[in-house]
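Colleague: With the input below, show me the fold.
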Amino acid sequence: MTLAPEAGPALQEVDPLASEVRRVPPPPRRRAGRFTPLVLLVPGIAVLAAVIGWPLVQLLIMSFQEYGRAQAFGAPAPFNGLDNYIEVLGDEQFWAVLTRSIAFCIVNVALTIVLGTLVALMMTRLNRFFRLLVSVGLLLAWAMPALTATIVWGWLFDTQFGVVNYTLTQLTGIDFMGHSWLIDPVSFFAVATVIVTWGAVPFVAFSLYAGLTQVPGEVLEAAQLDGATSVQRFRLIVFPYLRSIFVVLTILSIIWDMRVFAQIYALQGIGGVREQTSTIGVYIYKTSLGTGEYGIGGATAVILVVILLAVSFFYVRKTIREEEL
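Modeller: As a prediction, this is how the structure comes out:
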């Protein structure tokens, strides 16, 4: 009896060369749309170059020219090198104004960050109704134009009919009616600090409140069970989570408060002494439009831009370092 062969797959001869060819990986394909993000950035970059870049270049050119009223009406502007910068840096009034502006900025930034943090923490503890009420109030304060807010606060601090003088008279028994808050530089900047801080706190409060909602609640509860106080929980848990937000808010507040103009200029019009209360923004305005020395004003503005760029560079460098860690 002959056994049939075992059924199974048929054997085929394999060509070694063909198998080697099949092992060669195909060439990599070019990823479609690789340049799409760059193309999408072109409109934004073009707008920034037109709105910010070109005026900044013109300002830089003007700072190296003898540019006055005649040049504003078409006369040629001769190049004078670094003469404008030498004149500005050699002016004692410029250094006095710059020192005053830096001190004013430090006070405003500190108050804005502290008050904004307290308001944000308060909003996390309020119920829905009161949180909505506080949010509406903050939005109204934030939406009010700086000039309008300054005029309103000027009425509140009015010498004869101001609510502040009347309230202080009723509370202390001392006659404050007729007291001028703007004639003295110290009280002038106290009023200006109230106005600037009042308008800046809402942005800080909303930003920090949004960050506080992302802090893990279970971590805070665990710390509370371990006996950590409110201050310790904020310092050891909340602040590390919100450190990047605090850095951004601090840098933005410095930039905004260093170039504050409308509030100071409006208060000077109400009753302040301009020579003793000008900040760097008002100084640039008076130098340029007040005296017609646009080249001097341009050089002062470039110096301010360099200072603000240095502050921004610190922020960018810190952000890059945090991303690398």
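Colleague: hey, let's count contacts and neighbours off CA atoms from now on
Modeller: Noted.
Colleague: these two touch, right, Gln276 and Pro185?
Modeller: Yes. Between Gln276 and Pro185 there is a contact under Cα atoms under 8 Å: 6.3 Å.
Colleague: Now the common contact residues for those two.
Modeller: Shared contacts of Gln276 and Pro185, defined by Cα atoms under 8 Å, 6 or more residues apart in numbering, are absent.
Colleague: so what secondary structure elements neighbour the helix ranked longest in the chain?
Modeller: Assignment by DSSP state H gives helix 92-125 as the longest helix of the chain. Here helix 92-125 touches helix 185-212, helix 243-258, helix 280-285, going by 3 or more Cα pairs under 8 Å, 6 or more residues apart in numbering; DSSP states H and E.
Colleague: Can you point out the buried residues in that helix?
Modeller: Using 16 or more other Cα atoms under 10 Å as the test for burial, helix 92-125 gives 94, 97-98, 100-102, 104-105, 108-109, 111-113, 115-117, 119-121, 123.
Colleague: And the helices and strands packed on helix 92-125: which comes nearest Ala70?
Modeller: Smallest distance to Ala70 across the helices and strands packed on helix 92-125 (Cα to Cα): 18.0 Å, for helix 280-285.
Colleague: which helices and strands does that closest one pack with?
Modeller: Checking 3+ Cα pairs under 8 Å, 6+ apart, helix 280-285 ends up next to helix 92-125, helix 294-324.
Colleague: Kindly reformat those helices as CSV containing distance to Gly68.
Modeller: Formatted as CSV, the helices and strands packed on helix 280-285 follow (distance: least, Cα to Cα, whole Å):
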stretch, distance to Gly68
helix 92-125, 19
helix 294-324, 6
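Colleague: Just tell me which of those helices ends up closest to Ala75.
Modeller: helix 294-324 (13.4 Å).
Colleague: Now do that closest one against helix 243-258, angle only.
Modeller: Comparing the axes of helix 294-324 and helix 243-258 via axes from the mean of the first three to the mean of the last three Cα atoms, to 10 degrees yields an angle of 180 degrees.
Colleague: here's the other one to compare against:
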Amino acid sequence: MSEQLTTAPPGVATTAIRRPRRRGGSLAMPYLLLVLPVGLVCLALGYPLVRQFIMSFQEFGLAQQFGQPPEWVGLANYQQVLTDPYFWVVTARSVAFCAVSAGLTMVIGIAFALLLQKVSPVPRVVLQITLVLAWAMPPISALTSYVWLTEPRYGVVNWILTSMGLDGFENFSWLAGNQWTFFGVASTTVVWTSVPLVTLMTYAALNQVDEEVVEASQLDGAGWFARLRHVVLPMIRPVILLVTMLEIIWDLKVFTQINVLQGVAGNNRATNLLGTYVYEVGIGGGEYGIASALATVMLLLVLLLTWRYMRTLMKQGDL
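Modeller: Got it, this is the predicted structure:
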């Protein structure tokens, strides 16, 4: 470390002030530490995204998988996708499924978070452990349980309903019966796996709310619902917006739950969502160019639906 003497008036002793030496390496270290993770993310996500975008302008089928050079077709794949009436049916179905599932997830998750604040410590810990276990359960295991519950002949759901005198549910197939019951079961599985994360994140945000502000609103005569609507929820709004944005992304591109339940029901065309439709066209049909165009349109749809939430978060300085 270098020492510099300060100039002092006559009769006043001078003291040595140590100043740290600025090193260029220390300034560059944070950026160097970011190189590896950013590079891995770009490699894992950037390359497939670029490859998908390029393939969406090519005729890429099974022949290209065996070495034949792909042929550039311009916007032909997009034209075929956007002029296909079935694509718009699947898109509308996916948006509706996303709206219902994400909406139910947010309502139930916030309600559970508020419940966690009201219960005593022991039930709170039990509920938190239960939520974590439900969230950590592999989706295939949860789906297997739902298939058993809704099995036409021996399922618990039909047994309970018929025991209540509802004879119309005897040997009723919830998955192969019609679209509404299929998506009812599918939405239940999606909500089941998503509610724990929403609950825990919302509960963590609620614990950061200033109790003095809530008590002041209570002294002003605000009831419980008024305090929740005008004080508590606005204070945790950034967290709710972030979780809502994540839920929209996850539920719009849901694949595992729909694909597994379709394997049981056997009615793919009537129950396809965008995720399973892209898989069916690409992996099932070998039309990788069209599937890439579908995936690109799906990505643009996700960005369109979540842009409002992203813009709000950026205005608040959270992104």
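Colleague: picking that back up, in TSV: the helices and strands packed on helix 92-125 of the first structure, plus distance to Arg29 of the first structure and mean neighbour count.
Modeller: TSV is the format used below for these (distance: least, Cα to Cα, whole Å; neighbours: other Cα atoms under 10 Å):
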stretch	distance to Arg29 of the first structure	mean neighbour count
helix 185-212	42	20
helix 243-258	40	18
helix 280-285	56	22
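Colleague: Which residue of the second structure sits opposite Ala146 of the first structure in the alignment?
Modeller: The alignment partner of Ala146 of the first structure in the second structure, by TM-score structural alignment, is Pro139.
Colleague: mind checking how far that match is from Gln52 of the second structure?
Modeller: Noted for Pro139 of the second structure: a distance of 27 Å to Gln52 of the second structure, by Cα to Cα, to the nearest Å.
Colleague: cool, Arg22 of the second structure as well?
Modeller: According to Cα to Cα, Arg22 of the second structure stands 46 Å off from Gln52 of the second structure.
Colleague: Those two: which has the busier surroundings?
Modeller: Gln52 (19 against 9; other Cα atoms under 10 Å).
Colleague: isn't the more buried one right up against Ser292?
Modeller: Yes. Counting by Cα under 8 Å, Ser292 is a contact partner of Gln52 of the second structure at 5.3 Å.
Colleague: Give the aligned range of stretch 280-294 of the second structure in the first structure.
Modeller: The aligned range for stretch 280-294 of the second structure is 286-300, by TM-score structural alignment.
Colleague: Now do the contacts for Cys105 of the first structure.
Modeller: Here Cys105 of the first structure is in contact with Ile254, Asp257, Met258 (Cα under 8 Å, 6+ apart).
Colleague: separation between the counterpart of it in the second structure and Asn178 of the second structure?
Modeller: In the second structure, the residue paired with Cys105 of the first structure according to TM-score structural alignment is Cys98. Distance, Cys98 of the second structure to Asn178 of the second structure, by Cα to Cα: 19 Å.
Colleague: just Ile240 of the second structure next, same as before
Modeller: 34 Å.
Colleague: How about Gly24 of the second structure?
Modeller: As judged by Cα to Cα, Gly24 of the second structure and Asn178 of the second structure stand 67 Å apart.
Colleague: Map Leu118 of the first structure onto the second structure.
Modeller: Checking TM-score structural alignment: Leu118 of the first structure goes with Ala111.
Colleague: what about its match, distance to Lys118 of the second structure?
Modeller: Here Ala111 of the second structure is placed at a distance of 11 Å from Lys118 of the second structure (Cα to Cα).
Colleague: coming back round to it: next, format the helices and strands packed on helix 92-125 of the first structure as CSV and append distance to Val47 of the first structure.
Modeller: Shown next, in CSV, are those (distance: least, Cα to Cα, whole Å):
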stretch, distance to Val47 of the first structure
helix 185-212, 25
helix 243-258, 21
helix 280-285, 25
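Colleague: Now stretch 92-108 of the first structure on the second structure. Mean distance?
Modeller: For stretch 92-108 of the first structure, the mean deviation from the second structure after alignment is 0.4 Å (mean Cα distance after the TM-score superposition for the first structure).
Colleague: thinking again about what came up before, what's the first helix or strand after the longest helix of the first structure?
Modeller: Using DSSP states H and E, the helix or strand that follows helix 92-125 of the first structure in sequence is helix 128-143.
Colleague: what's the burial count for Met55 of the second structure?
Modeller: That count, for Met55 of the second structure with other Cα under 10 Å as the rule, works out to 22.
Colleague: Tell me which residue of the first structure lines up with it.
Modeller: Met55 of the second structure maps onto Met62 in the first structure, by TM-score structural alignment.
Colleague: and that match, that's in a helix?
Modeller: Yes. Per DSSP: H, G, I helix; E, B strand; the rest coil, Met62 of the first structure lies within a helix segment.
Colleague: Surely it touches Gly297?
Modeller: No. The pair Met62 of the first structure / Gly297 is not scored as a contact, 9.1 Å apart, by Cα under 8 Å.
Colleague: what's the overlap in contacts for the two?
Modeller: With Cα under 8 Å, 6+ apart as the test, Met62 of the first structure and Gly297 reach no residue in common.
Colleague: Provide the aligned range in the first structure for stretch 192-201 of the second structure.
Modeller: With TM-score structural alignment as the criterion, stretch 192-201 of the second structure aligns to 198-207.
Colleague: how would you label Thr159 of the first structure: helix, strand or coil?
Modeller: Following three-state DSSP, Thr159 of the first structure is assigned to coil.
Colleague: How much space separates it from Leu182 of the first structure?
Modeller: Relative to Leu182 of the first structure, Thr159 of the first structure is positioned 9 Å away (Cα to Cα).
Colleague: between the two, which one's more packed in?
Modeller: Leu182 (24 against 20).
Colleague: Residue in the second structure paired with Glu221 of the first structure?
Modeller: In the second structure, Glu221 of the first structure lines up with Glu215, judged by TM-score structural alignment.
Colleague: And the strand or helix carrying that match against the first structure, how far off on average?
Modeller: Assigned by DSSP H and E, Glu215 of the second structure belongs to helix 211-219. Following superposition, helix 211-219 of the second structure is found to deviate from the first structure by 2.2 Å on average (mean Cα distance after the TM-score superposition for the first structure).
Colleague: Just give me the neighbour total for the residue mapped onto Glu323 of the first structure from the second structure.
Modeller: In the second structure, Glu323 of the first structure lines up with Gly317, judged by TM-score structural alignment. Neighbourhood size, Gly317 of the second structure [other Cα under 10 Å]: 9.
Colleague: Show the contacting residues for Gly317 of the second structure.
Modeller: Contacts of Gly317 of the second structure (Cα under 8 Å, 6+ apart): none.
Colleague: One more: Thr144 of the second structure?
Modeller: Contacts for Thr144 of the second structure (Cα under 8 Å, 6+ apart) come out as none.
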